[in-house]
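Colleague: attaching a predicted model along with its sequence, questions to come.
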Amino acid sequence: MTWSNVPGGPPQSAPSDPTGAQRATWEQGGSTLFPPGKLADRISTVLLLAFGAVMTVVTAVVGIIAVISATATCDAATGCTPGGYIGGTAIAVGGAFVIGVATIVLSIGAWIRRRTSWWIAAIGFVLAIVVITWGGVVFAGAADGGSASSSVSATA
């Protein structure tokens, strides 16, 4: 923090002996993204955003591995199409990424407006979990549909 915004003081330099009124005016107009009174809010927001980012990266890695392993045995003879696998993974990873970016933007906007932001990150984290679960359900539905069609063709 600098003393550049002190009324009546020299620009871009600290007054040699700030009075109480100058200091109060400067502290009131001071701007920082991490004010001392909101440190817990900032820490919880950053932690939730970091956990969401790690969760999205892990989902992407698991999704890629799952799509590769599921489509390795998928061919037209068994009636299997990889669209459900890829769609479920895209919903999970893409949805979590979009929610994460929106959450970061809204949280930084709240910081700039000097509002609490932990609840924005918490809602984003929960929505990311919901979207990842939804993508997993779509993926599992494709896996169940593929195995059901292959068992029907095996009995025929």
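Modeller: Perfect, thanks for sending it. Numbers count the residues shown, from 1 in each chain.
Colleague: can we go C-alpha only for contacts and neighbour counts from here?
Modeller: Fine.
Colleague: and Gly95, how close does it get to Leu39?
Modeller: Gly95 is 30 Å from Leu39, where distance means Cα to Cα, to the nearest Å.
Colleague: how about Trp118?
Modeller: As judged by Cα to Cα, Trp118 and Leu39 stand 11 Å apart.
Colleague: look at those two and report which has more neighbours.
Modeller: Neighbour totals were compared for Trp118 and Leu39, and Trp118 leads with 21 against 12 (other Cα atoms under 10 Å).
Colleague: residue contacts, the more buried one?
Modeller: Going by Cα atoms under 8 Å, 6 or more residues apart in numbering, Trp118 touches Asp41, Arg42, Ser44, Thr45, Leu48, Ser107.
Colleague: skipping its backbone neighbours, what lies nearest Ile86 in space?
Modeller: Distances taken as Cα to Cα, 6 or more residues apart in numbering put Val67 closest to Ile86, at 6.5 Å, once the chain neighbours are dropped.
Colleague: okay, one more to line up with it:
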Amino acid sequence: MTWSNVPGPPPGPTPGPTDAERAAWERGGSTLFPAGKLADRISTVLLLAAGAVLTAVAAVVAIVAVASATASCGAAAGCTPGGYFTGAGIAVGGSFVVGVATVVLAVAAWVRRRTSWWIAAIGFVLTIAIVTVGGVVFAHAVDDADGTSPGSVSALP
């Protein structure tokens, strides 16, 4: 083969797409919700909404729990509220960060026309795990303040 005998169409202007092909391409490229992927989009939105509701519930519970736990906490009582705030911060802040990252990754998958339900499912599971870890840290701080942790000796007779 030589440079003068290149296979393919002859050099010169190539015909462009027909009007029907152009209309089909524009119709397919103008929506984030194509008909074939509707179930994927619905499941993704439901999982993202469930994660947002879980984060909101965790925030309300954290505010009430920190307020009630620190009401009697002070220097005279010998407790520090740092563990309470740490546990609440892990639960609420961590689940918020995971939620934002999940939304960004899901929308990026939509733009690239990929499935995204699995991204939202992993985000929801991570949100549950982070809220659980924050709750464990908070409960450990409460146990340490009360002197009722398994490794401590109680002052009660």
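Modeller: Sure thing, it's come through. All of these numbers come straight from a predicted model, not from anything done at the bench.
Colleague: got a TM-score for the pair?
Modeller: The TM-score (TM-score structural alignment, normalised by the length of the first structure) is 0.80; 137 aligned residues with a Cα RMSD of 2.1 Å.
Colleague: hmm, back to that, helices and strands around the host helix or strand of the residue nearest to Ile86 of the first structure, which ones?
Modeller: Per DSSP states H and E, Val67 of the first structure falls inside helix 39-72. The criterion is 3 or more Cα pairs under 8 Å, 6 or more residues apart in numbering; DSSP states H and E, and the helices and strands that helix 39-72 of the first structure contacts are helix 83-112, helix 118-155.
Colleague: centre of the chain to the last one, how far?
Modeller: In this case it means helix 118-155 of the first structure. Centroid displacement of helix 118-155 of the first structure relative to its chain, using Cα atoms, centre = their mean, to the nearest Å, is 19 Å.
Colleague: which helix or which strand is home to Arg23 of the first structure?
Modeller: Secondary structure assignment for Arg23 of the first structure, by DSSP H and E: helix 20-29.
Colleague: quick one: list the elements packing against that helix.
Modeller: Here helix 20-29 of the first structure touches no other helix or strand, going by 3+ Cα pairs under 8 Å, 6+ apart.
Colleague: what residues of it count as buried?
Modeller: For helix 20-29 of the first structure, burial by neighbour count (16 or more other Cα atoms under 10 Å) applies to Gln22, Arg23, Trp26.
Colleague: stretch 130-137 of the second structure too?
Modeller: Buried residues in stretch 130-137 of the second structure, counting neighbours by 16+ other Cα under 10 Å, are found at Ile130, Val131, Thr132, Val133, Gly134, Gly135, Val137.
Colleague: and the last one? What does it align with in the first structure?
Modeller: The pairwise alignment with the first structure assigns Val137 of the second structure to Val138, based on TM-score structural alignment.
Colleague: quick check, central residue of the second structure?
Modeller: Gly99 (2.6 Å; Cα atoms, centre = their mean).
Colleague: what's the angle from the helix holding Val67 of the first structure to helix 118-155?
Modeller: If you take axes from the mean of the first three to the mean of the last three Cα atoms, to 10 degrees, helix 39-72 of the first structure sits at 10 degrees to helix 118-155.
Colleague: helix 39-72 of the first structure vs the second structure, average offset?
Modeller: For helix 39-72 of the first structure, the mean distance to aligned residues of the second structure following superposition is 0.4 Å (mean Cα distance after the TM-score superposition for the first structure).
Colleague: what stretch of the second structure does that helix fall on?
Modeller: Aligned by TM-score structural alignment, helix 39-72 of the first structure corresponds to residues 38-71 of the second structure.
Colleague: now that stretch, how far from the centre of its chain.
Modeller: Offset of stretch 38-71 of the second structure from its chain centre (Cα atoms, centre = their mean): 11 Å.
Colleague: identify each buried residue in it, please.
Modeller: For stretch 38-71 of the second structure, burial by neighbour count (16+ other Cα under 10 Å) applies to 40-41, 43-45, 47-48, 50-52, 54-55, 58-59, 62, 65-66, 69-70.
Colleague: cheers, nothing more for now.
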